[in-house]
Structure formats: C-alpha cells, structure tokens
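Colleague: Return a 3D structure for these sequence lines:
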Amino acid sequence: MYNFKTVAELIELAEKNEVSLAQIVIRREMELAEQTEAQVRAKMISSLEVMRAAIKKGLQEDISSMSGLTGGDARRIEKARLAGKTVVGDLFSRALANTLAVSEVNAAMGKIVAAPTAGSCGILPGSLLTIADHNNCTQTEIVDALFVAAGFGVIIAQQASVSGAAGGCQAECGSASSMAAAAISYLLGGDNKAITSAAAIALKNILGLVCDPVAGLVEVPCIKRNAIGTSNALTSAELALAGVESLIPADEVIVAMKKVGDALPCELKETSLGGLATTPTGCKIKSQLRQNSLKTERNE
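Modeller: Have a look, this model is predicted:
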C-alpha cells in the first residue's frame, strides 16, 4: 500500500494520505518488516547513535587505516576550525570534520552506518547532524529526516544503483549527497518541491563521478570525496530552500545517472584500472602495499 519506486510516487502517496514524506517511508518500512512504528523508529535511533559514535571516535581518537594511507585528517580540520582558521566558516568546517571523521572510522574498520554504502558513509551524518545540532533539532526531527534520506536512497537504488562497481562513485557519493540534501531540506522545513529539488541538484552536481580507488582500497580518493559530497549536499539544500528549483525532475536525474553509469568503462567502476588508481603515484602506492603484505606473510 505504501510502496513507491519513484520520487513522484513518494510525493503522490504523501499528498494523498496528507502526511509527510517521512511518514510514508516509515509506513513502507512497517509493512515490509511487519513491525510497529515504535519498532521501526527504534532501529533508526540505533543507526543515529552509531553515526554519532563514529563522529566522536574519528574526532577524539588517533586512528588510522590498516594500510596507513589515511587517518587524522578529521582532527586536523577540527583543530583548524577551533583555532578559527577556516576558509568557509565554522559551520561548514564542522560539517567537513564530522564527515571525514566517519569516513576515517570506516577505513580503520570501525563501526559505521552504510548510508547508502560504506564508501560514502560520512556524507549523510557529517552534513545532516552538523546542521541538526546547529539548529538544536530534536531526536524525533533528526530521525524523521533520516527516514526521508532513506526513502530517496531506496528510490535511487531501484531506478539506478548505489554501487560504485555498477555506476561509478556518482552512485555512491552522488547518491549519499542527494539523500543528505533531501534530508537537510526536510529538516529545515522545506516543502516537497524544495526537498526533491535539493536531491536532484545534488545528484546532478556529481553526475559522471568515477570510482577509481588507489590500490583497490576505499580510502584514496574516497574519503576526500565524502567531504566534497557533504559540500555538495549543503550547497544543494541551500539553493533549494532559497527557492532555486531543479529544471530536470529528480526522477529524470536518477535515470540519467543510471545511463551515465552504464556508459562508464569498467576501468572507472571500482576496478582500480583507471583514473587516479593508475597514476604513477597510485601505482607506486599499490606496489608498496603489495610488498608490505608479502613481507608480513613471510614473517608469519
């Protein structure tokens, strides 16, 4: 009864039932999971707690990935922010630090929420929770916004993909950025038109982004692309809430993303056979990591 596959269907259901987009997504989950609203909300609260814990861990602990390629950048951004050394302002800088914190926890094999994937896990919590805390939003309001993000994630997954291997990084960081933009717009009181425009603008802005992880690891350039995804989400929400509309409807943008992903060569879809992965430095890093791995195996 509350199933939807497109943004247009989601909005139609909300308007027909005279409820919010969040409530439609909640009712869909209740039907699929055969659970009460309280149970469904409890699960999302649990996810929210994991997101907050990942931010805290990434900012307070000295963590690094197993490869040694990444770690500590979130704390560097936070240190600069606290010292007032920011180009983009305190709020924006805080969002970037929070985003990198979650992404670095993921690279260090810590606990995160894949939203929608592990490789793009920093964007939604980094942007949404920063804005929510800045505006003193309640837990209920944040949870509702997360359900809106989930709804758009479901739609993108059904019409296109959220997999880097299938559609490039546009399907991961692009989708996460679109979900975050929609959630932020909803959280700050945007109407359905603003929410869908924010989602569409965010996805348009990262259309065609390739997936080219150095040495096959979800670290370089993935973590910094999470920061760009957060920047994009905040920009898109800002535009949409000011009344800037996406001339291309969200559903058409999603389908376009699918077509672009299908057109990308396999070298640019998580195979590490193109892009930054095949630069001289990228190849050197891969070779060095392989040598380190062989040494470890011999010692064992």
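Colleague: Could you use CA atoms for every contact and neighbour count after this?
Modeller: Will do.
Colleague: starting at the chain centroid, how far to the host helix or strand of residue 77?
Modeller: In this assignment (DSSP states H and E), residue 77 forms part of helix 73-82. Centre-to-centre, helix 73-82 and its host chain are 20 Å apart (C-alpha atoms, centre = their mean, to the nearest Å).
Colleague: which parts of that helix are buried?
Modeller: By neighbour count on 16 or more other C-alpha atoms under 10 Å, the buried set for helix 73-82 is 73, 74, 75, 77, 78, 81.
Colleague: for comparison, sequence B:
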Amino acid sequence: MTFKHLLDMWKETNIPFEEIILTEEMVETGMDPTIIRNNMKKLVEVMLTEAEKNYGKKHDSLTGLTGNNAPKLLNHSPKLLSEFNYVATVTAISTAENNAAMGRIVACPTAGACGVVPAILYALKTIHNASFNDLVSSFIIAGAIGNIVAKKATISGAAGGCQAEIGTAAAMASAALTYYFSKDAEKCGHAASLALKSLMGLVCDPVGGFVEVPCVKRNASAANVAITTAEMALAGIESVIPFDEVVDAMYRVGKMMHEDLRETGNGGIAATPTAKKLVEDIRKSWK
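Modeller: Model prediction:
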C-alpha cells in the first residue's frame, strides 16, 4: 500500500477517504471493513478512557526518572500554549508516563510513542466536542499513515531510530487532525509529510534502555509538531516532497544511523555523564 495509490483512488471517486482505506485493507487482508472499523473503535475507546483516567496524574515508573511531569504541567497556568495544545500536551505526557508505570496503553504505533495520537484525539473531544464516530474516522486515516510507514520502512526505534517511532506517531496524529477538519485526503498527505520531515533524523537514545528519558517528553513535543503541521496543511501549505518519498527517505536515514543511535542506550543523551551516573545509581538501588 502506498499513499499515492490511496490518494489516486480518492481523487477518482466520491468515496470518503476513510472508506477507501478500509476497502484497500479488505483487499489486502480479506477482513470485513465493518470488523476493521469495530477494531479501530475499540482502540479509540481505550485511548480516550486511559487519557481521561490518567490526565495529569502522578505515576511511579520503574526507575523513578519520570512520573511527576504530568502533574507539574496540570498545575501550571500555560503562558504560551493554546487551550488545545495544552490539553494535548498534558495528555501526551500523562499517557507516556502511564506507559512507563506499566499502565494500559495503545501502542500507536509503538509503546514509546503511545502518547501522541491519544493526545490529539482527547484534545479534539475535550476542546472541540468531537463525536466518537468522527474520532474513529480520523483514527482510520492515522492508521493508514502508520501502516504505510510500517510496510515501506519501519516503525521500530531499533531499526530506524526514534524518527521511526515518534516521527511516525506525529505523522499519524497530524493526518488525523487534518482529516477531522477538512476531510481532504491530499491535505492529510501534506500534513503527514510535514510532520515526519520535522522529526527526520531523530535518534533513539533511551537512558539505560528504559522508555522514560527522553521518550516521555518527546511525546509532548511531537504532539505539538502534529498540531503545527496540521494547521499548516489546513492553511494550504504543501509538502514539496510526497509522503511516500518522505517515508523512503526516513528509512534510508535510519539505515545510516550507527547502531548506538538505535535504541541500544549507548549513544545520544544516553551516553552523557549524567545519564551514566543515573543508570549506575538505579542499578545499585536494585541490588
């Protein structure tokens, strides 16, 4: 499946983009579109339920390196973020910290990037009173973006760096936001491209190999990248490079990365003196 193929079908018909995606998935997998949509509904339900449950809550992570960031942001009066961005940011951190505490999440597309898509869905529900069905429709577009990246490239930090995880999540969220407000498949492609390009080259460097630092805060940053790129796409700003080609470029960049920059915990900020000392202290505390 390529985005160009889906886009060409959308342009040639009057069928809503989400239905084209479900039909193509049926062709590839043989699964009834109704079953696929119902599965997507279950995932959205979990994301919204957990977002509501964990919004701004404190969590106890395995290492103690994270878990209290969401309450800090919740108790902060935002000076720069819009109400939508603020809710999305709190949600992203809350969801990622819930994951670090072994809570229930939807790996979307991965556990390390689990906060981005729920952030925009929960913000749409909270700020724009989005209906559940509209959120599911937008999530179907997000799913297609993630599926294309997974098939053409990778969504694994170990294979392609954090750009493959958090970058894909941002692309998914940006496309979902754009679809909610426009129902325009072409703009969704531009939004996803702009988001993925913004995070291309991002290394995967978890301190101690734990999905905590810098992963949790990257979810918050990526949610705002998704919002910004969606706004640009809705305004008519286009990505010069088509989405399929952006995905191919991301994959090549990932292959060029040294293995230390791909989830090993041996490079990037994981190799800093402070990170090494933190890991040493954690190991001592476990003995």
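Colleague: What does the superposition give as a TM-score?
Modeller: The TM-score (TM-score structural alignment, normalised by the length of structure 2) is 0.95; 287 aligned residues with a C-alpha RMSD of 1.6 Å.
Colleague: Show me what the helix holding residue 77 of structure 1 is packed against.
Modeller: Where contact means 3 or more C-alpha pairs under 8 Å, 6 or more residues apart in numbering; DSSP states H and E, helix 73-82 of structure 1 is packed against helix 37-60, helix 90-107.
Colleague: how about the residue mapped onto residue 100 of structure 2 from structure 1, what does it touch?
Modeller: Under the alignment (TM-score structural alignment), residue 100 of structure 2 pairs with residue 107 in structure 1. For residue 107 of structure 1, the contacting residues are 64, 65, 66, 70, 218, 219, by C-alpha atoms under 8 Å, 6 or more residues apart in numbering.
Colleague: Would you check how far apart residue 107 of structure 1 and residue 296 of structure 1 are?
Modeller: 20 Å (C-alpha to C-alpha, to the nearest Å).
Colleague: How about residue 75 of structure 1?
Modeller: 30 Å.
Colleague: and what of residue 226 of structure 1?
Modeller: 31 Å.
Colleague: Compare these two (neighbour count), which wins?
Modeller: residue 226 (28 against 10; other C-alpha atoms under 10 Å).
Colleague: wait, isn't the more buried one in contact with residue 101?
Modeller: No: using C-alpha atoms under 8 Å, residue 226 of structure 1 is not in contact with residue 101, being 10.3 Å away.
Colleague: Report the set of residues contacting both of those two.
Modeller: residue 122.
Colleague: Please, where are all the helices along the stretch 51-200 of structure 2?
Modeller: Per DSSP state H, counting those that start in this stretch, the stretch 51-200 of structure 2 carries helices over the ranges 69-74, 83-100, 116-128, 132-152, 157-160, 162, 168-182, 185-198.
Colleague: Now the last one on structure 1. Mean distance?
Modeller: Superposed on structure 1, helix 185-198 of structure 2 shows a mean distance of 0.7 Å to its aligned residues (mean C-alpha distance after the TM-score superposition for structure 1).
Colleague: Who are the packing partners of that helix?
Modeller: Using 3+ C-alpha pairs under 8 Å, 6+ apart, helix 185-198 of structure 2 is in contact with helix 3-12, helix 168-182, helix 215-234, helix 243-256.
Colleague: for the first one, which positions count as buried?
Modeller: To tie it back to what came earlier, the one meant is helix 3-12 of structure 2. Here helix 3-12 of structure 2 shows 3, 6, 7, 9, 10 as buried, counting by 16+ other C-alpha under 10 Å.
Colleague: quick revisit: of the helices of the stretch 51-200 of structure 2, which approaches residue 41 of structure 2 most closely?
Modeller: The closest of the helices of the stretch 51-200 of structure 2 to residue 41 of structure 2 is helix 132-152. By C-alpha to C-alpha, the value is 5.9 Å.
Colleague: Does anything pack onto the closest one? Which helices or strands?
Modeller: helix 17-29, helix 33-54, helix 116-128, helix 168-182, helix 243-256.
Colleague: Onto which residues of structure 1 does that helix map?
Modeller: Going by TM-score structural alignment: helix 132-152 of structure 2 matches residues 139-159.
Colleague: And for that stretch, what's in contact with it?
Modeller: So stretch 139-159 of structure 1 is contacted by 4-7, 21-23, 25-26, 41, 44-45, 48, 116, 129, 132, 162, 175-176, 178-180, 182-184, 186-187, 254-255, 258 (C-alpha under 8 Å, 6+ apart).
Colleague: any idea how far residue 184 of structure 1 is from residue 104 of structure 1?
Modeller: Taking C-alpha to C-alpha, one finds residue 184 of structure 1 at 23 Å from residue 104 of structure 1.
Colleague: correction: residue 125 of structure 1
Modeller: 13 Å.
Colleague: for residue 213 of structure 1, same thing?
Modeller: In terms of C-alpha to C-alpha, residue 213 of structure 1 sits 15 Å off from residue 104 of structure 1.
Colleague: Compare these two and say which one has the larger neighbour count.
Modeller: Using other C-alpha under 10 Å, the more surrounded residue of residue 213 of structure 1 and residue 104 is residue 104, with 31 against 25.
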